[in-house]
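In: Generate coordinates for the sequence data below:
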Amino acid sequence: MSNAISIFDTTLRDGTQGEGISLSADDKLKIAKKLDQLGVQYIEGGIPGSNGKDIEFFKRVKDLRLQAKIVAFGSTRRKDSIAEHDSNLNQMINAGVQAATLVGKSWDFHVHTALQTSLEENLAMIYDSIAYLKHKGLEVIFDAEHFFDGYKNNPDYAVAVLKKAEEAGADWLVMCDTNGGTMPHEIHSIVSTLTHQLGAANLGIHTHNDCELAVANTLSAVQAGARQVQGTMNGYGERCGNANLCSIIPNLQIKLGYDCIDEEQMQQLTNTARYISEVANVHMPVNQPYVGNAAFAHKGGIHVSAILRDSRTYEHIVPELVGNKQRVLVSELAGQSNIVSKANELGIEFDPDHPRTKEVIQKIKDLEHQGYQFEGADGSLELLIREANGEMKELFNFESFKILVEKSAGQPSVSEAFVKINVDGNSVYTAAEGNGPVNALDNALRKALIQYFPNIKEMHLSDYKVRVLDEKDAAAAKVRVLIESQNYQNSWNTVGVSGNVIEASWEALVDSMRYALIGKKKSDFAPDVQEHQGIINL
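Out: All right, here's what the predicted structure looks like:
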């Protein structure tokens, strides 16, 4: 049996059914291009004719000249009709794609209840639809909806559905765990049986995550003989999501020895996952396996001391295999090994016995005692270490800020911020509005900096969290503000603490801007500011 696995991505179709996910045609084209670079074999783009965005996508995607096959999605013909007259099928054909996914019922309960037709007519609908698409020259992937529920209820009919699809010429027979309620041992047993009945060359698996078993169920199906895997990036999808390709691909290839994508493409997995989360404007869980920001993060001093000797002590793979990296978190629980490791990661030489190292550790402990938390604020931590090492030059000096908030009856509130900073001896005073005080401050500071550092426009704030540190102090309590910022290449977190939420937000905001700029070389900036003294020479 071949070890080659065909990766079928349905982020642009099934993934967009997830709550809070809405992609424009431009967004879908960007993601399709990124998925193609990752090396997936199929990209399901949507339902032709269902909405303007999908119509535009199928029209424009041809110009990208992707290696992956672009797939249109649709359902079998309507009951008691003719395939040639079915508008859904004809729209799939007219989309100009190479392949089509056709979904059909395989659970007799659904045939009677949802379609309200006979089992024989459902088989005819499947056969006629697939035969028509094959006659038009399309590769056909048949998704047997609710297959495992159907098999457990009426195995003879569920198998008959697959056989009818195969008889009509379907290239792939995909078994769907549509409700996401099947267990891994059931998946393995059923797929193994079908492998012997139908052969394994064209069997596929499509699972949902309602029991948090979509990845496990997919792996079970592959080990039982399935050779096409359907899923979404970051597990996006309806209800609890679809099978997460970011976990499935490395599990299959690195852990189980199957061939999914090239090794070089595997190293783009983390970047691809984070890029797609950015385009989709969906926050990516830090603890997501393989590609999450915390997937290879270490905090405890004993752990860090061990990984400095050999990373295999606390890491199941080399992070770079999937394009991720090892991170050392620094907190009040950490010893000097964490500081040294973090400094080494930044290319800074820190002698464990040097008084400066102990001073940084003590400063971090003092700040955490005040309420700072650096394991979730790598950006602020890096700035702190570089300052301690004498590497930092001030990009700008803060002079003052002022905020006005106006609320009129029946109208939304409007915030206006006035910021005054000094850049290389030049006083800069700006004002900007925002939908809240922090947004107004962000806009005003960005407006002041962009004339000196044009690349600041590349970054933006992607998340904002406030936590009250001392609830017993009520309204007078200190707060900790954590800001996440992103561009298309990176994300970072910064922290601020104060008894005033605006001041804490400003502190985290300033660190976010400083961090965005420390990695920039002089050549990255406009010619008229390349000699600006505030640019750090790293």
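In: Could you use CA atoms for every contact and neighbour count after this?
Out: OK.
In: Spatially nearest residue to residue 274, not counting backbone neighbours?
Out: residue 284 (7.2 Å; C-alpha to C-alpha, 6 or more residues apart in numbering).
In: which residues does that neighbour contact?
Out: Contact partners of residue 284, counting by C-alpha atoms under 8 Å, 6 or more residues apart in numbering, are 234, 274, 277, 292.
In: contacting residues for the first one?
Out: Okay, so that is residue 234. Neighbour list for residue 234: 244, 245, 246, 273, 277, 284 [criterion: C-alpha under 8 Å, 6+ apart].
In: looking at it, the third one is touching residue 290, isn't it?
Out: When you say that, I think you mean residue 246. Yes: counting by C-alpha atoms under 8 Å, residue 246 does reach residue 290; the two are 7.2 Å apart.
In: which neighbours do the two share?
Out: residue 270.
In: want to try TSV for the contacts of residue 234, with distance to residue 258 and secondary structure as columns?
Out: TSV is the format used below for the contacts of residue 234 (distance: C-alpha to C-alpha, whole Å; DSSP: H, G, I helix; E, B strand; the rest coil):
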residue	distance to residue 258	secondary structure
244	17	strand
245	14	helix
246	15	helix
273	21	helix
277	26	helix
284	27	coil
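In: and this one, so I can compare the two:
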Amino acid sequence: MIELYDTTLRDGTQREGVSFSTEDKLNITKKLAAAGIDYVEGGWPGSNPKDIEYFRKVRELELENTKIAAFGSTRRPGIKADDDMNLRAIVDSGADVATIFGKSWPLHVKEALKTSLDENIKMVASSIEYLKARGMEVFFDAEHFFDGYKSDSDYSIQVLQAAAEAGADCLVLCDTNGGSTPDEIGSIVRVVKDKVSADIGIHTHNDAELAVANSLVAVREGAVQVQGTINGYGERCGNANLSSLIPNLQLKYGYQVVTAEQLKRLTATSRYVSETANLLPPAHMAYVGESAFAHKGGIHVSAVLKNASTYEHEDPETFGNQRRVLVSELSGKSNLRYKAEELGIELNDQNENLQEVLKKIKELEHQGYYFEGAEASLKLLLERARGEYEKLFSLESVRILTDKKETNDPNSEATIKVLVNGERVHTAAEGDGPVNALDKALRKALVKFYPEIKEIALVDYKVRVLNGQDGTAAKVRVLIETGNGDETWGTVGVSTNIIEASWQALVDSIQYGIKFKASKEAV
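Out: So this is what the prediction gives:
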């Protein structure tokens, strides 16, 4: 059995430009668990308030068979494990699993740690013993292992043997600089398997564009745990990409790493993480990319329409993707039915609105809408199409003024007129910015009719420019994350006017919250 270990929330955030809020991390954790990930590395407890909050809140999530891992280093040189604040923080996190990294390359021991080779081995052993004594499952990440092995194989093996003897549950061999090749990885893993009596894991980086290949070779040579990140996010050139590793392991090598239903969630998970990171989903990524099964050439299209296997190595629906013909896009009924079922809406081929819904979604996505990170907007769209949408309020007008003086921060005021149950409400509110003022004014207008709106609060707000070549006239996509204290939901708006895009996402977030979440009704 191969274990899947995800480090998107820690290693993935080391990618330039990526930062997740606590709510982002919790939502991604739920997606990873639903996709069948065995271990989710939540971060480095004690290093910052965000990770401390994450480990406190993640205990409240129901994650089925997924375990949460806390990351950290071995104890510092010259002190006891009991006195090391980093190790204490790992235990205090409440995580089931501790993943600690230690040096296995003499260069790093001498130059980075400024300690002796013997002391480094003692640091590894005593840290693992400390954590095991407190009932934790412990993984030891042998940092820079492959470079260390190529420099001094005897010492690198001694480090692993000390970790195994101390009780480590898995020894994870790390290609931290990402410069090793598959033949090197394979031969070294074979030696390790012969000399160390413990489970072996693999953690590779993509600096030579070989992270996925190196991970697969390691598994073929006996590694039982694969570490990586969704979409390969990570520092420099990134980490091994679980979005391609998972289907490769399951479909090409025959390892049963997830269920068929979990595998079908892979594309949605990949795109959700992209949207949450405020990055464009990689269109040409294997298996999950929008272009992975897109056909443009006339001969290709003709053949695929007769028999898809002529130009496709796998069925895209196996992992939740869909085939696309770029001249006349094929319908995605099965994908829409699957998503509707996940959102608690029944759709079938006989539903007279199904084709209309598909057409509407494609039109909106062409305009720049993207629903993987905005499932609340998608659910409202489906309900509108089925004639089951009850509009809670409608806008008559809104005016937003921003006052800026050279010596002061800008101040915004929103004046709004809305119709609620036939009654016109006219109110105003000030905010730190135009969207904040708009949000406050709308809530002020609605609270008399829907007092449950007090339970709903904006959690996150992201803006992405969709066509940057148009400069300040560019179209933007706004993603809003809203919460009620227990859970969050995402909504989307698109326009060349950032206020209009924000209004669209804001209205959906409040409509959805009042209808489905303020009463704690499940999706």
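In: TM-score them against each other, please.
Out: Overlay of the two chains. TM-score (TM-score structural alignment, normalised by the length of the second structure): 0.70; 488 aligned residues with a C-alpha RMSD of 5.3 Å.
In: In a helix, residue 143 of the first structure, correct?
Out: No: counting by DSSP: H, G, I helix; E, B strand; the rest coil, residue 143 of the first structure is not found in a helix; it is strand.
In: Which residue in the second structure aligns with it?
Out: In the second structure, the residue matched to residue 143 of the first structure (TM-score structural alignment) is residue 141.
In: who touches that match in this structure?
Out: Applying C-alpha under 8 Å, 6+ apart, the residues contacting residue 141 of the second structure are 99, 100, 101, 102, 171, 172, 173, 174.
In: wouldn't the first one be in contact with residue 138 here?
Out: So that's residue 99 of the second structure. Yes: at 5.8 Å, residue 99 of the second structure counts as touching residue 138 under the criterion of C-alpha under 8 Å.
In: Going by distance to residue 526 of the first structure, which of the contacts of residue 234 of the first structure wins?
Out: Nearest to residue 526 of the first structure, judged by C-alpha to C-alpha, of these is residue 277 at 29.8 Å.
In: Could I get the full set of strands for the stretch 151-300 of the second structure?
Out: 170-175, 200-204, 225-228, 294-295 (DSSP state E, counting those that start in this stretch).
In: What residues sit buried inside stretch 492-500 of the second structure?
Out: 492, 493, 494, 495, 496, 498, 499, 500 (16 or more other C-alpha atoms under 10 Å).
In: Restricted to helices, list the residues you listed.
Out: 498, 499, 500 (DSSP state H).
In: Spatially central residue in the first structure, please.
Out: Most central in the first structure under C-alpha atoms, centre = their mean is residue 277, positioned 3.6 Å from the mean C-alpha point.
In: That one touches residue 283, doesn't it?
Out: Yes: Residue 277 of the first structure is within contact range of residue 283, at 6.5 Å (criterion: C-alpha under 8 Å).
In: Residue 67 of the second structure: how many residues sit nearby?
Out: For residue 67 of the second structure, the count of nearby residues is 17 (other C-alpha atoms under 10 Å).
In: ok, now residue 352 of the second structure?
Out: Neighbours of residue 352 of the second structure (other C-alpha under 10 Å): 12.
In: any idea how far it lies from residue 385 of the second structure?
Out: 10 Å (C-alpha to C-alpha, to the nearest Å).
In: Roughly how far does the equivalent of residue 40 of the first structure over in the second structure sit from residue 89 of the second structure?
Out: In the second structure, the residue paired with residue 40 of the first structure according to TM-score structural alignment is residue 37. For residue 37 of the second structure, the distance to residue 89 of the second structure (C-alpha to C-alpha) stands at 24 Å.
In: do the same with residue 214 of the second structure
Out: Residue 214 of the second structure is 33 Å from residue 89 of the second structure, by C-alpha to C-alpha.
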